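Participant: no sequence for this one, just the structure:
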């Protein structure tokens, strides 16, 4: 997994939450009920990430899958070598 792709995806997800939350906190009604603004910001952030962050998520998922496959191959190679040496 590339650390850069995971960092970019995480940063974009945080921005998708904090930007709407910051805008909603400008309204006096939502400033008094910050928990409601947080819920709305979470829903907006989830929607934005599902619509616009599909490619960064695919990059992170692909990287994780490749890393997992590499570990499995390394573990199976070690098992074969151990069995051959016995």
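Facilitator: Nice, I can see it. Remember, it's a predicted structure, so these values are computed and weren't measured experimentally. Residues are numbered from 1 along each chain as shown.
Participant: For the rest of this, base every contact and every neighbour count on C-alpha atoms.
Facilitator: Will do.
Participant: element containing residue 22, please.
Facilitator: Taking DSSP states H and E as the definition, one finds residue 22 inside helix 3-24.
Participant: Report the buried residues of that helix.
Facilitator: For helix 3-24, burial by neighbour count (16 or more other C-alpha atoms under 10 Å) applies to 5, 6, 9, 12, 13, 16, 17, 18, 20, 21, 24.
Participant: so the one helix or strand residue 43 maps to versus helix 3-24, what angle?
Facilitator: Using DSSP H and E, residue 43 maps to helix 34-52. Helix 34-52 and helix 3-24 are oriented at 130 degrees to each other (axes from the mean of the first three to the mean of the last three C-alpha atoms, to 10 degrees).
Participant: for comparison:
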């Protein structure tokens, strides 16, 4: 996994939550019910993430899958010692 793809995905997910939350905090009624604004911002952020972050998510998961496959195919220490 490249650290850059994970960082990009994480930052964008945070922005997709924080921007709607900040906008909703401008409304007086939602300032009183901040927990409701947080729920709405989470739903908006989830929806935006599903629609717009497909590529960064695929990059991150493919990197994780590749690294995991490398770990499985690499011989263990005991097998390497036995081969010598």
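Facilitator: Perfect, thanks for sending it. All values reported here derive from a predicted model rather than from experimental measurement.
Participant: Export the buried residues of helix 3-24 of structure 1 as a markdown table, with columns for distance to residue 48 of structure 1.
Facilitator: Formatted as a markdown table, these follow (distance: C-alpha to C-alpha, whole Å):
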| residue | distance to residue 48 of structure 1 |
| --- | --- |
| 5 | 18 |
| 6 | 17 |
| 9 | 12 |
| 12 | 10 |
| 13 | 9 |
| 16 | 7 |
| 17 | 9 |
| 18 | 12 |
| 20 | 10 |
| 21 | 13 |
| 24 | 16 |
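Participant: Tell me the one among these nearest to residue 82 of structure 1.
Facilitator: residue 6 (35.3 Å; C-alpha to C-alpha).
Participant: what's the spacing between the closest residue to that closest one other than its chain neighbours and residue 80 of structure 1?
Facilitator: Nearest residue to residue 6 of structure 1, sequence neighbours excluded (C-alpha to C-alpha, 6 or more residues apart in numbering): residue 60, at 5.7 Å. Distance check for residue 60 of structure 1 against residue 80 of structure 1: by C-alpha to C-alpha, to the nearest Å, it reads 30 Å.
Participant: Quick one: map residue 15 of structure 2 onto structure 1.
Facilitator: Under the alignment (TM-score structural alignment), residue 15 of structure 2 maps onto residue 15 of structure 1.
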